[in-house]
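1. Just a sequence and a predicted model for now, questions to come.
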Amino acid sequence: MSNHIDTLDRTSDWSGVRVVVAGFGVSGFAAADNLLFLGAQVTALDETTSEEKAEKAQLLETLGATIRLEPGATAVLPDDVDLVVTSPGWRPSAPLLAQAVERGIPVWGEVELAWRLRDPDAAAPWLAVTGTNGKTTTVQMLESILRAAGLRAVAVGNVGLPIVEAVMDPEPYDVLAVELSSFQLHYTHSMSAESAVVLNVAEDHLDWYDGPDGMRDYAADKARIYERVQRACVYNLADPATREMVREADVVEGARAVGFTLGTPSSGDVGLVEDLLVDRAFIEERASSAAELCTLADLASPAPHFVANALAAAALARAHGVSQQAVRDGLRAFRPDGHRIAHVAEADGVTWIDDSKATNPHAAQSSLAAFEPVVWVAGGLAKGARFDDLVVAVRDRLRGVVLLGRDRQVVADALSRHAPDVPVIDVGDDETGDPMGRVVDAAAGLARSGDTVLLAPGCASMDMFTNYGARGDAFAAAVHRRIADHT
């Protein structure tokens, strides 16, 4: 059956194809729902349930699916299976997936399934974005630019709409802005994006890529986004790893390499000239001139990583043929989601910034580079990451550091090695009382007029908070309480 599975697409006869969907979250439900629509025999398995999952399970069961939501449901792969479709985040070592590989059963991710289910008569091109940090901001910027150009476009994938839902929409999209995590790319085999970018590559998810070659495997999965690219491989001139990925990629003949830089761009790249974002890649006279895209003042933030994301989004849009004006209008209209370098308050000369979305060291370093002097609030779940390079890069900016969370000692050790003179206050990981209140009080004690207190934890949040949003909300609430109490 596996040879037949390799040829399955939107036009195939799916009746009799037995599919196990691993995971019943947002993407798992979308996959199961659309596979049922195509006529496949679907079994969905998940270790957890909730009221929402139970309702969706009941809906699909009335349509003929088998749904099991309980501890142990994913321990054993059923006997009669032709294909496994896995949700993002499932490690290859998960019993269900390992058993599939052992039995020679193909394993697809939702991205692979979506690529195959595109309408052959109206297949929207994919503009694909990955990277350790900045993916969501960049893909949302890209969506804003494409819509400013009058295109029916939507951000999909790791953010927004599940890709399967987008490709199966009865009203076709003109183009899709696709955010892809390394997990999603790991299970993707045939995607051919019109253009793609790897924004950056730094340590992250080393709890998922936990072997001796974990970092190399992580980067290799990121690099898969460039395979079979049709028009432009956009890369980060400041990150040699991304250039090497482009050099190694097997692309469609004619595809170009386009770099983005916070410096003056060479011919063939996009970058900055004083306060202008400019294009020297997608204009006829690129050897001798540059086309203005927008100004720094048009952007919601002048932070270096935010500007880099804007340049990457602009490059993908320009590769698709979008006008300079649409790039400007789209970037001007874009505002980032909450908890990304969000201004919380200013009082007594101290600015309070919430960048709770900075959940790994690379993201925290990018955020810290935008402010000086800084009282840095850090800690949480480190996910196997190290903080030495970050501390070396930012130690001269630090007024002090406030640490919280389970793995705070990892950050503390890096500070003691590389910035021993920087004051550090450890507020612990006790969730009782008001932990973020303790953080804010400690930070206020370190800060002086003209300083920024920056929540950029460099760690995930789930040790003490529901998610990074809840952590950022707690920080903002504690800041406002303190200001109210001291006025």
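-> It's in. Bear in mind the structure is a predicted one, so any value in this text is a computation, not a measurement.

2. only C-alpha atoms for contact and neighbour calcs from this point on.
-> Fine.

3. Show me how far the host helix or strand of Val164 is from its chain's centre.
-> Using DSSP states H and E, Val164 sits in helix 163-167. With Cα atoms, centre = their mean, to the nearest Å as the basis, helix 163-167 stands 18 Å off its chain's centre.

4. now the closest residue to Glu194 other than its chain neighbours: how far from Ile145?
-> Nearest non-adjacent residue to Glu194, counting by Cα to Cα, 6 or more residues apart in numbering: Gln230, 4.8 Å away. Counting by Cα to Cα, to the nearest Å, the gap from Gln230 to Ile145 is 20 Å.

5. Now do the longest helix along the chain: everything it contacts.
-> In the chain, assigned by DSSP state H, the helix with the most residues is helix 468-485. Contacts with helix 468-485, where a contact means Cα atoms under 8 Å, 6 or more residues apart in numbering, come from 338-339, 344-345, 347, 352, 354-357, 359, 436-437, 440-441, 455, 460-462, 465.

6. Now list the buried members of those.
-> Taking 16 or more other Cα atoms under 10 Å as the criterion, what is buried in those is 339, 344, 352, 354-357, 359, 436-437, 440, 455, 460-461, 465.

7. ok, those residues vs Ala370, which is closest?
-> Taking Cα to Cα as the measure, Ala370 lies nearest Asp355 of the buried ones among the contacts of helix 468-485, at 11.5 Å.

8. Is it correct that that closest one is in contact with Pro336?
-> No - Asp355 sits out of contact with Pro336 when judged by Cα atoms under 8 Å, with a separation of 11.2 Å.

9. How many residues are close by the residue lying closest to Leu77 once chain neighbours are set aside?
-> For Leu77, ignoring the flanking residues on the chain, the nearest one in space by Cα to Cα, 6+ apart is Leu96 at 5.3 Å. Leu96 is flanked by 22 other residues according to other Cα atoms under 10 Å.

10. list the contacts for Leu96?
-> Listed by Cα under 8 Å, 6+ apart, the contact set of Leu96 reads 22, 74-77.

11. redo that, cut-off 7 Å
-> 74-77 (Cα atoms under 7 Å, 6 or more residues apart in numbering).

12. from those, which ones fall inside strands?
-> Assigned to strands by DSSP state E, none of the contacts of Leu96 qualify.

13. Just the buried residues from those residues, in PyMOL please.
-> The buried subset of those, as determined by 16+ other Cα under 10 Å, is captured in PyMOL by this line:
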select buried, resi 74+77
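
14. tell me what the strand or helix carrying Gly259 is packed against?
-> Assigned by DSSP H and E, Gly259 belongs to strand 256-260. Packing partners of strand 256-260 (3 or more Cα pairs under 7 Å, 6 or more residues apart in numbering; DSSP states H and E): strand 232-236, strand 270-273.

15. ok, and here's another one to check against it:
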Amino acid sequence: MSPDPVLLAGYAVANQAVGAQLTERGHPVVAADDAPDDRALSHAGELGINLRERPDPEAWLALVANARVMVPTPGLPERHPAFGAAAATGTPIVSELDLAQRWDSRPTLAVTGTSGKTTVTLLISSMLEASGIAASVAGNTETPMVEAIRDPRPAVFVVEASSFRLGHSRCYRPAVGAWLNFAPDHLDVHESLASYRAAKASLWARAAGGTTAVVNRDDPVVAAHAPRRGRVVEYGLGEGDHRVSGTRPAAWPGGEYGAGEGDYRVSGEALWAGSTELVPIAELRRSQPHELSNALAAAAVAMAGGAHPDGVRLALRQWVGLPHRMMLVAEHNGVRYYDDSKSTTPHSVRAAVRSVESAVLIAGGRNKGLDLGAMAEIAGRLRAVVAIGEAAPEVQEAFARRCPVVVATSMEEAVSSAAGLARTGDDVLLSPGCASFDWYESYAQRGDHFAHLVEELIGGSR
């Protein structure tokens, strides 16, 4: 990139890391933010970056017109005036992934999808490390990619690639790219479902002879977007079996541990990579259907990145899951209580409910512009629903006349109501299908509060 002005549209964690890298490399930088906090103002001041506060649409037009390139902060809504200004002036837009790839030549293994990204990303990293390959996790995490490349240790980067980053990438091309699944999400950021889908699909837009696409053949949207160039490797549980046509790897990058047709699957109560058995399901600590799918995806990506089957096996056997992802909080009087607070879409709620036999569901929060009616298809597995938060009326409407629904005005009331509705053998699931920002600062805070209240409830009943 030439030393011309770069505009950072938004100045939170990712663009602060971009700003630091750009200034170190001699690029003049201007930043603008609609609501900068004290940290942003301090950070910009330390770097000597001119941070414009709360520009109006005309000011955005001038800022973009005077920039050679614009780097939007991940999650900046597509309706934001900065994008309209870029379109009007013809100013190119690049992502932090583009910049990191320009500045560092080490390979990246990228994972996108509506749900499961964090789990699969961390599993891949564990598989690589267990195979003796130094790996670093970056992207839609606490460490932006442009910050991760400062570390000389990793031989490879495992990137959690959100639609927010992919949608604005112009040249990013991972060595291995996995698309896990697709369902409506982030319609508070993307202009339409088509825009969200296009952002995900851009993961494979620049596939070439040396790249590998890991495709979930159970998901028809993912399968339909499989690239025609590069290697294509399939995985799945056989639920949809939307097989794709593409270039099959004649020889797997891992050499003698090749997976034949690139088929990662469940067979005979075990996970398989082609003709290689990876691990019996009985040896896994997490074996719900979506967990098995995540495990197969991680194995496919890790082995494409050079992981050894023994390293994959070790990581799978040790995997205990992540906080706030279908984590068992407690069991009392034959009822299990699960914290699935990370669930912020109807798609993830459906996956959680399908993993149990009978549940009382706690759902709601701040809707992200999604159709919560999509949750209705799992009503047959629900004894009742407790609706919470701003979206409680939408949750009520989704399950009306399908199963009993009660409304709770606090998490305390929700836990108490769910416990009263549950029967022996049921599971109480906090799987909200919505963001947490109506009542909480994060999904983690929401999950922690739920777990605390469950422990209090159980403790008080002993």
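-> Everything's here; your move. This is a predicted model, so every value here is computed, not measured.

16. before we move on, the earlier item: of all the helices and strands packed on strand 256-260 of the first structure, which one comes closest to Ile5 of the first structure?
-> Closest approach to Ile5 of the first structure among these is made by strand 232-236 (29.7 Å; Cα to Cα).

17. so where is the closest one in the second structure?
-> On the second structure, the counterpart of strand 232-236 of the first structure by TM-score structural alignment is residues 212-216.

18. The matching stretch vs the first structure, mean deviation?
-> Superposed on the first structure, stretch 212-216 of the second structure shows a mean distance of 1.3 Å to its aligned residues (mean Cα distance after the TM-score superposition for the first structure).

19. where does Val329 of the second structure land in three-state SS?
-> Under DSSP: H, G, I helix; E, B strand; the rest coil, Val329 of the second structure falls in the strand class.

20. hang on, the earlier thing: quick one: the contacts of Leu96 of the first structure as TSV, columns for distance to Ala30 of the first structure too.
-> Formatted as TSV, those follow (distance: Cα to Cα, whole Å):
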residue	distance to Ala30 of the first structure
Thr74	19
Ala75	22
Val76	23
Leu77	21
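
21. Which of the contacts of Leu96 of the first structure are conserved in the second structure?
-> Counting by both residues aligned by TM-score structural alignment, their matches' Cα atoms under 7 Å, the members of the contacts of Leu96 of the first structure that carry over to the second structure are Val76.

22. Identify, from the contacts of Leu96 of the first structure, the entry nearest to Thr261 of the first structure.
-> Among the contacts of Leu96 of the first structure, and counting by Cα to Cα, the member closest to Thr261 of the first structure is Thr74, at 45.1 Å.

23. Leu7 of the second structure against Asn66, yeah?
-> No - with contact defined as Cα atoms under 7 Å, Leu7 of the second structure and Asn66 do not form a contacting pair (8.5 Å).

24. Specify which residue of these two has the higher count of neighbours.
-> A count of neighbours by other Cα under 10 Å puts Leu7 above the other of Leu7 of the second structure and Asn66, at 24 against 16.

25. secondary structure class for the aligned partner of that one in the first structure?
-> In the first structure, the residue matched to Leu7 of the second structure (TM-score structural alignment) is Val20. Secondary structure of Val20 of the first structure, reduced to three states by three-state DSSP: strand.

26. Quick check, Val20 of the first structure in contact with Leu83.
-> Yes - between Val20 of the first structure and Leu83 a contact is recorded at 6.4 Å, counting by Cα under 7 Å.

27. Mutual contacts of those two, please.
-> Here Val20 of the first structure and Leu83 have no joint contacts, going by Cα under 7 Å, 6+ apart.

28. Would you mind measuring from His362 of the first structure to Ala202 of the first structure?
-> Per Cα to Cα, His362 of the first structure is found 6 Å from Ala202 of the first structure.

29. Show me which of the two is the more surrounded one.
-> More crowded of His362 of the first structure and Ala202, by other Cα under 10 Å: His362, with 22 against 18.

30. And the residue nearest to Asp298 of the first structure when sequence neighbours are not counted, how far from Ala148 of the first structure?
-> Counting by Cα to Cα, 6+ apart, Asp298 of the first structure lies nearest to Arg332, which is 4.9 Å off, once chain neighbours are set aside. Plainly put, Arg332 of the first structure is 10 Å away from Ala148 of the first structure if you go by Cα to Cα.

31. Likewise for Asp388 of the first structure?
-> For Asp388 of the first structure, the distance to Ala148 of the first structure (Cα to Cα) stands at 42 Å.

32. and those two? which has more neighbours close in?
-> Here Asp388 of the first structure and Ala148 are compared on neighbour count by other Cα under 10 Å; more neighbours surround Ala148, at 21 against 18.

33. coming back round to it: identify the residues contacting the match of Leu7 of the second structure.
-> Going by Cα under 7 Å, 6+ apart, Val20 of the first structure touches 42-44, 81, 83-85.

34. Tell me who's in contact with the equivalent of Leu45 of the first structure over in the second structure.
-> In the second structure, Leu45 of the first structure lines up with Ala32, judged by TM-score structural alignment. Residues near Ala32 of the second structure by Cα under 7 Å, 6+ apart: 8-11, 51-53.

35. what about the first structure, which of the residues you listed hold up?
-> Under both residues aligned by TM-score structural alignment, their matches' Cα under 7 Å, what the contacts of Ala32 of the second structure keep in the first structure comes to 8-11, 51-52.

36. Most neighbours out of the residues you listed, which is it?
-> Tyr11 (28 neighbours).

37. From Ala302 of the second structure, how far off is it?
-> In terms of Cα to Cα, Tyr11 of the second structure sits 33 Å off from Ala302 of the second structure.

38. Strands of the stretch 51-200 of the second structure, residue ranges please.
-> Along the stretch 51-200 of the second structure, the stretches classed as strands by DSSP state E, counting those that start in this stretch are 69-72, 108-112, 135-139, 156-160, 176-179.

39. export those to a markdown table and tack on distance to Ala40 of the second structure and mean neighbour count?
-> Below are these laid out as a markdown table (distance: least, Cα to Cα, whole Å; neighbours: other Cα atoms under 10 Å):
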| stretch | distance to Ala40 of the second structure | mean neighbour count |
| --- | --- | --- |
| strand 69-72 | 15 | 24 |
| strand 108-112 | 28 | 27 |
| strand 135-139 | 19 | 23 |
| strand 156-160 | 24 | 26 |
| strand 176-179 | 32 | 28 |
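
40. Tabulate those strands (a markdown table), appending distance to Gly45 of the second structure.
-> A markdown table is the format used below for the strands of the stretch 51-200 of the second structure (distance: least, Cα to Cα, whole Å):
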| stretch | distance to Gly45 of the second structure |
| --- | --- |
| strand 69-72 | 19 |
| strand 108-112 | 32 |
| strand 135-139 | 25 |
| strand 156-160 | 30 |
| strand 176-179 | 37 |
